[in-house]
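> Using only what follows, build the 3D model:
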Amino acid sequence: MRCPVLAALAWPALLLAAPQGGCPAPSVAHQQGFDAAALCAVVRAFDASALNYHSLLVERHGVQVAEAYRAGRDRSIYSLFARTVDFGPQVSHDMRSISKSVTSLLWGIAAGQGLMPSVDTPVTAVLPELADPARPELNSITIEHLLNMSSGLAWNEPGVYNRFNDEFGLYWRGAPAGHVLGKPVVTAPGTRFNYNGGGTAILAQILEQRTGMALPDYAQRYLFGPLGITAWSWQRDLRGRALAFAGLRLRPRDLQKLGRLMLQQGRWEERQVVPAAWVAASLQPRLATGDGLQYGYQWWMGSTQALGLPQRWVAGFGNGGQRLFIVPGLDMTVVVTAGEYDKPELGPTYTRLLDSVAAAVEAP
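Below you'll find the predicted structure:
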């Protein structure tokens, strides 16, 4: 009989000569509720895929069940040319736009400290220097609209990143917030999703002003430090500012820690790192994205199937195939890293990988 997990994957050139190693220990897989053979099939399909995958990690109930790495071509955010990297547990990877989800966590921490304005506050009330009497419509854009990418601003940010992409200006302009809010308001704020990394840049600017700390310093003290994440970096723009929307580099295992943090409602060991109320608010679907998914406060949402039921997931997405999937109903996280940059058409492929892992779950 054909393995249903392999049939569900439907990846290009999937079944090349599959390697023999890399499968999880059957005892560990069974203890965490997986069909060990089915999960092994997923790992082998990952190993054999013609796509430029770099890592696949599966964790459930706080236990690392599967972990696989591959060498592959990669380029950091400022690199013009790709190079071959032998990826492994100790090698950091660009997170690209998963940086946005982490910035949202930092905002929530600062909000819990009483440092941030409420989400219904107009942006121009926080940054009055950007108010424009000739454009009163700007006053209707709130912090929440930046968080859920519904500002209504004209902003073109397709999956291919070049000089025609509005995000490009965020790397070098002296006043990124002015660059973003200088765009015309073309739809009523709060009514339509439009992907906009510029909103994240504004959130980071406000966070730095209110906390009195640079974004990486704040992240180290209040997020990465408490989680024991030590090998990380946050790349900066051409003027030395952390790229809140795209610049974070983490090891896949540390990205996985952030997923477990979310599953634990912001708690890590004996410490409430992110307020539980912020985690819940962040993961509340706010807007349909137009491709069958939904969006919260810098987090994506969708569903998969497992144990005969639909299972909701939330995720951080990053250009090139960076994914942190969190499946609360299965108490599971799945991390994927890859080097398929500027290929938005491959987005559903990474979700099918999650679907295949979920299909291997056989017990709660």
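
> Please count neighbours and contacts with C-alpha atoms only from this point.
Fine.

> which residues of the stretch 51-200 of the chain fall in helices?
Ranges of helices in the stretch 51-200 of the chain, per DSSP state H, counting those that start in this stretch, are 98-112, 123-126, 143-147, 176-181, 197-211.

> And the shortest one, what's buried?
By neighbour count on 16 or more other Cα atoms under 10 Å, the buried set for helix 123-126 is V123, T124, V126.

> next one: the fourth one
Applying a neighbour-count criterion of 16+ other Cα under 10 Å, the buried positions in helix 176-181 are P176, A177, G178, V180, L181.

> from the middle of its chain, how far away would that helix be?
Between the centre of helix 176-181 and the centre of its chain there are 23 Å (Cα atoms, centre = their mean, to the nearest Å).

> hang on, the earlier thing: with the buried residues of helix 176-181 in mind, which one is nearest to A188?
L181 (14.3 Å; Cα to Cα).

> who are the neighbours in contact with the closest one?
Shown in contact with L181 (Cα atoms under 8 Å, 6 or more residues apart in numbering): L130, L138, L153.

> same thing but at 10 Å, please
Applying Cα atoms under 10 Å, 6 or more residues apart in numbering to L181 gives the contacts 123-124, 130-132, 138, 141, 151, 153-155, 198-199, 202.

> Which neighbouring elements make contact with the longest strand along the chain?
If you go by DSSP state E, the chain has its longest strand at strand 309-318. Contacts defined by 3 or more Cα pairs under 10 Å, 6 or more residues apart in numbering; DSSP states H and E place strand 309-318 against helix 98-112, helix 252-263, strand 294-295, strand 300-306, strand 322-327, strand 332-338, helix 347-359.

> Go through these and name the closest to S282.
The nearest among those, by Cα to Cα, is helix 98-112 at 7.9 Å.

> how about this one, so we can line them up?
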Amino acid sequence: MKIVKRAYILKSVFYAALLFVLFSCSNKHRRISFYAYSTPRPLNDDIPVGTVNRCGLDSQKINKLTRLILADSIPNIHSLLIEKDGKLIYEQYFAGKDEIWGKDLGYAEHSVNDLHDVRSISKSIVSACIGIAINQHLIKDINQPVFSFFPEYSQYNTSEKKNITIRQLLTMSSGLSWDEGNNDELKNCESIMEHSSNPLAFILSRPIAVTPGTTWNYNSGGTQLLAAIIKKVSGEDINNYATKNLFTPLGITSHVWIKMDGGDPAAASGLRLRSRDLLKFAMLYANHGIYNQKQILPSKWVDSSSTIAIKRPEEEGPGGYGYQFWIDSIKVNRKGLEAVAAKGNGGQRIFVLNPYHMIVIITVGNYGKSLRNDSQALFIHYIIPAIQ
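Below is the predicted model of the structure:
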């Protein structure tokens, strides 16, 4: 009888343990669903904080959005920050699957101090550095021919390419044949560039597809050339130049710029920053180049960067393109609105809404995926309607 009872107890303990393990595994990657709004923490980083209720946003809609993110109804969001009228009023970080430039991190926690891949938001940082270099008289202006900086590659300077300027690199209208949409790494121009022992030769040797300055075509090679121009005129790679002339003035003390196989920083996609530091960069553009009462970027450069310089193809969505910035056309209450945006693979987003004195920062882990309910949709369908 005792043996039977003992066996029963052991069996019960076994099944209880099994249920516990199964329950734990099934909830291992489940976010906590409870949410109550709290004001962002004031930190020693020159970012003022405020509350949602006092800034003209519908707090109920923002709370609903947060619960949707927690439930993964909007998949794998890692951080969401909202700045309004000069104050950070919303700041939340979420766990989720993540990568470092293609290296799988698994399911990761995210917090205010964590660096995150910003992918092609790196391009907008490079653009800012070009503006600074012009202000420092290291570059005359954006109408300088690209090949004037690379005489060692004169063999690629054909008559068709002589007219390619810095302006056309900034606006992705160089006319060079370039395909980043190919899933085959052996045919994807960005991938070939990143693995090349001489990426500049690869970029500059590309044939001309259309007349320079006439057609927008997404081209990370152009950004790499902009970074190479920075190095030519300053003697510093884009990482060191940005650190000295942009990040340090903004109080950005932690970042990583991943390098390509050839040894140079991946100017178009390799930067890792904290979400609050993305906000600092965005505030620079919202405030005409001024941060913490200091003019870091010329106001004319900010205005030109944030203005449509060339129209994008219809399949890229309504709007145009500035100097390595997207200018998105959005309808709000049946009225047109322009949002200045920096965008990166996986859903990384900076949105600057100047008419509403508002900035939105989003980091996400959906690298290489095309989703309908992505960070762009989050902004348009949930945050924009919350503006009162």
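
> How alike are these chains, TM-score-wise?
After superposition, the two chains reach a TM-score of 0.89 (TM-score structural alignment, normalised by the length of structure 1), with 345 aligned residues with a Cα RMSD of 2.2 Å.

> ok so, going back, for Q322 of structure 1, find the nearest of the helices of the stretch 51-200 of structure 1.
Nearest to Q322 of structure 1 among these is helix 98-112 (7.4 Å), distances taken as Cα to Cα.

> Give me the range in structure 2 that that closest one lines up against.
Mapping helix 98-112 of structure 1 onto structure 2 (TM-score structural alignment) gives residues 121-135.

> The matching stretch vs structure 1 - mean distance after superposition?
Compared with structure 1 after the fit, stretch 121-135 of structure 2 shows a mean deviation of 0.6 Å (mean Cα distance after the TM-score superposition for structure 1).

> Grab the most central residue of structure 2 for me.
For structure 2, the residue sitting closest to the mean C-alpha position, by Cα atoms, centre = their mean, is I121 at 3.3 Å.

> if I pick it, what's in contact with it?
Going by Cα under 10 Å, 6+ apart, I121 of structure 2 touches 267-272, 278, 324-325, 341-345, 348-350.

> Try it again at 8 Å.
Contacts of I121 of structure 2 (Cα under 8 Å, 6+ apart): A268, S269, L271, A342, K343, G344, Q348, R349.

> Which residue in structure 1 aligns with the first one?
Which is A268 of structure 2. Using TM-score structural alignment, A268 of structure 2 pairs with F245 in structure 1.

> What's the local residue count around that match?
F245 of structure 1: 28 surrounding residues under other Cα atoms under 10 Å.

> for K5 of structure 2, same thing?
Per other Cα under 10 Å, the neighbour tally for K5 of structure 2 reads 10.

> Give me the three-state assignment for the counterpart of D217 of structure 1 in structure 2.
Under the alignment defined by TM-score structural alignment, D217 of structure 1 corresponds to N240 in structure 2. Three-state call for N240 of structure 2 (DSSP: H, G, I helix; E, B strand; the rest coil): helix.

> how near is N240 of structure 2 to P355 of structure 2?
34 Å (Cα to Cα, to the nearest Å).

> In terms of neighbours, single out the busier of the two.
N240 (15 against 9).

> Who are the contact partners of the more buried one?
Not one residue lies near N240 of structure 2 by Cα under 8 Å, 6+ apart.

> For it, give its distance to D264 of structure 2.
Taken as Cα to Cα, the span from N240 of structure 2 to D264 of structure 2 is 11 Å.

> Same check on R31 of structure 2?
R31 of structure 2 sits at a distance of 38 Å from D264 of structure 2 (criterion: Cα to Cα).

> again, but for K343 of structure 2
Distance from K343 of structure 2 to D264 of structure 2, by Cα to Cα: 22 Å.

> higher neighbour count, these two?
Set K343 of structure 2 next to D264 and count neighbours by other Cα under 10 Å: K343 wins out with 23 against 20.

> which residue lines up with that one in structure 1?
The alignment partner of K343 of structure 2 in structure 1, by TM-score structural alignment, is F317.

> Wait, N53 of structure 2 touches S59, no?
Yes - using Cα atoms under 8 Å, N53 of structure 2 is in contact with S59, at 6.2 Å.

> who's more crowded, these two?
Using other Cα under 10 Å, the more surrounded residue of N53 of structure 2 and S59 is S59, with 17 against 11.

> returning to that earlier point: which among the helices of the stretch 51-200 of structure 1 is found nearest to A231 of structure 1?
Here helix 98-112 is closest among these (Cα to Cα), at 15.4 Å.

> what's the angle between the closest one and helix 252-263?
Helix 98-112 of structure 1 and helix 252-263 are oriented at 40 degrees to each other (axes from the mean of the first three to the mean of the last three Cα atoms, to 10 degrees).

> list the contacts for the aligned partner of N63 of structure 2 in structure 1?
Mapped onto structure 1 by TM-score structural alignment, N63 of structure 2 lines up with C40. By Cα under 8 Å, 6+ apart, the contact set of C40 of structure 1 is G22, C23, P24.
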